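Visitor: sequence? don't have it. structure:
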């Protein structure tokens, strides 16, 4: 646990008592603060009481008397589309509003760091797509390199729940726009921006607000190194704003598909090869085509981002290359779950919308595509130009028939259930093909979440081909 500093003896309200909220309350208490907890859910309040915390009804008029700060969970709106009433009252009363990310950066460093041979570092990763894979990949590379490391944030463990960093340790954080927008302190040593595509626009008041929330990671504290994906206009703008000209190697530009040879430091992937360039010359190259845990151009961008972040820490290219090959990928994100007779089975259950499914469909040359579920507005019509690699689609769930009408001349079969779709795709697949679960739809018609859907796919594949096949 990271005890929160700066509030000893003070009252600090905590709004939202999920995983991060309870961890924040515990860290505040460990730092000598008096946490006052509230959640709109009676069940969440009861759970907090069972752990010995004090509940305070923050909806009462007197709740903000003598309050030093309000700490809110990331899922609670603080501005758009409308602030939660408790947050609105705090803002009206002039009470500072923060989140656990801000408290982490305020509290992680202490006097013992000055006595360490190698003070700890923090790498923070944000962006629209690829955050989790990039974060996990950096963490994996550091583990292979023998560096002590912890991974936290949006990817799993709450930032205040990790152990105090030790000598030479690297903390790797995945940060969402909800987290970066509100944190009052953001001071990573290395900050990574993967890419930007429309998402959460109602929460941020539009695309400009969404980008501004991401950009705060780079502009609020000023990292020593900024790794910036420049395949979109926003990334190019951010890189230009942070650097003192194209040769400023404090900014490492990354791309999937575009040569970046005229900058002080860049890393890009083209035709399956990652290249690192510094001051006008190539210094390293990696063949990504045989890295099974990172298929497709979108994962090659993730590889560039992780490579650049680790190079910023001084890791050698050959060490990073070896670690890329041993990366198994994250569950439900282009995850290779089995192989039989030259046919690979890939679980990308996280592809719940057209944009993420498009990336999966561009990752393989011949695909037996399992798609469907609870379709979103527009269905899969936008994917029609990308269906060339699809040998056949196997449609499941609530939207199976709607999806069938949008496939054009692509061969397809209405399977309804995962069991039948996996069995039919496996029976018809030929060597060199990939059976790909990339639903382009939500899971809630048949599963509680995309994880359970991916687990069902994995279990049925392994029942057919055997675990570890």
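Guide: Okay, I see it. These numbers were taken from a predicted model, which means no experiment stands behind them.
Visitor: from here on, contacts and neighbour counts on C-alpha atoms
Guide: Noted.
Visitor: Would you check how far apart residue 40 and residue 72 are?
Guide: 12 Å (Cα to Cα, to the nearest Å).
Visitor: what does residue 395 give?
Guide: For residue 395, the distance to residue 72 equals 41 Å [Cα to Cα].
Visitor: which residues of the stretch 51-200 of the chain fall in strands?
Guide: 54-55, 67-72, 97-98, 121-126, 149-153, 170-174, 190-193 (DSSP state E, counting those that start in this stretch).
Visitor: which residue sits farthest out from the middle of this structure?
Guide: residue 62 (38.7 Å; Cα atoms, centre = their mean).
Visitor: those helices in the stretch 51-200 of the chain, which residues are they?
Guide: 85-93, 100-107, 131-144, 177-182 (DSSP state H, counting those that start in this stretch).
Visitor: quick one, which of the ones you listed is nearest to residue 167?
Guide: Across those, the minimum distance to residue 167, taken as Cα to Cα, is reached by helix 131-144, at 14.2 Å.
Visitor: Which residues does that closest one contact?
Guide: The contact list for helix 131-144, computed with Cα atoms under 8 Å, 6 or more residues apart in numbering, reads 125, 148-151, 155, 170, 172-175, 194, 302-303, 305-307, 309-310, 320, 323-324, 327, 329-330, 333.
Visitor: this is the comparison structure:
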């Protein structure tokens, strides 16, 4: 646990009692604060009361009285489409609103964690797509190289639930836009921006607000090094804002669409080969094509981002290459489930938006595509140029018919359920095909989350293979 510094003897409100909220309350208490907690759901309140936490209805009149701060869980709206009533009350009362990420950076930089021969470092990763894989990949490579490391944030553990850092340890944080937008302290040593595509626009008031939330990771704390994906205009703009000129090495530019040989420091992948260039000279190269845990250009971008972040901490290219080669992949993200009779089965349930699905469709030559769910704003039109690899679509979800109609020129079968879709795809797959779950939609019409959807796909594949289909 990371005890929260700066609130000794003071009451601090905690709104939302999921994983991060519970960890926040415990870390505040460990630092000498007096947390008072609230959750809109009765089960969360009951669990908090059973754990001995002090409940207070933070939405009631006077709920903000005496609070030094209000700490908010990431799923709770604080600005758009409208602030949660407790947050609105805090804004009215002048109570500072923060989240666990802000508390982490506030506490991590305190004297108690600076007394090391080799000071611990923090790598923070944000972006629309690939941030989970990039974060996990960085952590995996560090571990394989014998470097102490912990992984937290939007993946794995809550940040305040981390162990106090050891000498020379690297903390790897995956940060969502919800987390970066609200945190009052953001001071990573290395910050990574993978890419940007439309997502969560209702929570940020449009694409400008969404980009601004991501940009705060770089603008608020001023990382020593910034790793920026520059294949979208927002990344190019951000890289430009962070540099003092073409020779400034504080920004490492990353691309999978262009060679960046003229940049002061760059890492890019072309035709499956990663290359690092500095000041016009190539420093290292890695063939990414044989790495089964990193298929496709989108994963090559993740590899480039991870490579660049680790080079910023002076890890050697050969150590990074060894870690890349042994990376097993994350569940639900281009995860190879099985291979049978020349047919591969890949679980990319995390492809919940069109841009992520596009990357998955570009990664394999011939696809039996399981897709569908709750379509997001903007529809599926952006996928049309990338449907040439789709031999057939097997559409699931309550909106399966409408989803299938939005796929012009693609043979589509209305399956509705995962079980039917997998059975049909397995029956029709030929050697060289990939049966790919990449829904391009949210899961909430049939599943609690994308993880449950991916787990159902894996179970259906395993049953089908066991039955000899």
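Guide: Alright, I've got the coordinates. Keep in mind it's a predicted model, so treat the numbers as computed, not measured.
Visitor: And the TM-score between these chains?
Guide: Here the superposed chains carry a TM-score of 0.95, computed using TM-score structural alignment, normalised by the length of the first structure; 467 aligned residues with a Cα RMSD of 1.8 Å.
Visitor: most packed of the strands of the stretch 51-200 of the first structure?
Guide: Ranked by mean neighbour count under mean count of other Cα atoms under 10 Å, those are led by strand 190-193, which reaches a mean of 27.
Visitor: What ranges does the stretch 201-350 of the second structure have for its helices?
Guide: 201-204, 207-219, 233-242, 296-312, 317-325.
Visitor: Tell me roughly how far the last one lies from the first structure on average.
Guide: Mean deviation of helix 317-325 of the second structure relative to the first structure after superposition (mean Cα distance after the TM-score superposition for the first structure): 1.2 Å.
Visitor: from the middle of its chain, how far away would that helix be?
Guide: With Cα atoms, centre = their mean, to the nearest Å as the basis, helix 317-325 of the second structure stands 22 Å off its chain's centre.
Visitor: so residue 147 of the second structure touches residue 171, yeah?
Guide: No: applying Cα atoms under 8 Å as the test, residue 147 of the second structure and residue 171 come out as separate, 10.8 Å apart.
Visitor: For the two, list the residues in contact with both.
Guide: The contact lists of residue 147 of the second structure and residue 171 share no entry, where a contact means Cα under 8 Å, 6+ apart.
Visitor: how far apart are stretch 453-463 of the first structure and its match in the second structure?
Guide: Averaged out, stretch 453-463 of the first structure is 1.7 Å away (mean Cα distance after the TM-score superposition for the first structure).
Visitor: Strands along the stretch 301-450 of the first structure, start to end?
Guide: So, for the stretch 301-450 of the first structure - with DSSP E, counting those that start in this stretch - the strands run 335-340, 343-347, 367-372, 390-396, 412-416, 434-437.
Visitor: Residue 205 of the first structure: which of those is closest?
Guide: strand 367-372 (30.2 Å).
Visitor: That closest one: average distance to aligned residues in the second structure?
Guide: Taking mean Cα distance after the TM-score superposition for the first structure, the mean distance separating strand 367-372 of the first structure from the aligned residues in the second structure is 1.6 Å.
Visitor: by contact count, what packs against that strand?
Guide: When contacts are defined as 3 or more Cα pairs under 8 Å, 6 or more residues apart in numbering; DSSP states H and E, strand 367-372 of the first structure sits against strand 390-396, helix 400-405, helix 418-428, strand 434-437.
Visitor: quick one: contacts for residue 446 of the first structure?
Guide: 373, 397.
Visitor: Which position in the second structure pairs with it?
Guide: Counting by TM-score structural alignment, residue 446 of the first structure corresponds to residue 446 in the second structure.
Visitor: roughly how far apart are its match and residue 334 of the second structure?
Guide: 21 Å.
Visitor: returning to that earlier point: in CSV: the strands of the stretch 51-200 of the first structure, plus distance to residue 135 of the first structure.
Guide: Below are these laid out as CSV (distance: least, Cα to Cα, whole Å):
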stretch, distance to residue 135 of the first structure
strand 54-55, 35
strand 67-72, 24
strand 97-98, 23
strand 121-126, 6
strand 149-153, 8
strand 170-174, 6
strand 190-193, 9
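Visitor: Relative to residue 11 of the first structure, which of those is closest?
Guide: Ranking these by proximity to residue 11 of the first structure (Cα to Cα) places strand 67-72 first, at 5.2 Å.
Visitor: how far out from the middle of the chain is the closest one?
Guide: Centroid displacement of strand 67-72 of the first structure relative to its chain, using Cα atoms, centre = their mean, is 27 Å.
Visitor: Check which helices and strands it sits against.
Guide: Applying 3+ Cα pairs under 8 Å, 6+ apart, we find strand 67-72 of the first structure packed against strand 11-15, strand 97-98.
Visitor: Nearest to residue 297 of the first structure among the ones you listed would be which one?
Guide: The nearest among those, by Cα to Cα, is strand 97-98 at 36.6 Å.
Visitor: Before I go, just wanted to say thanks for your time.
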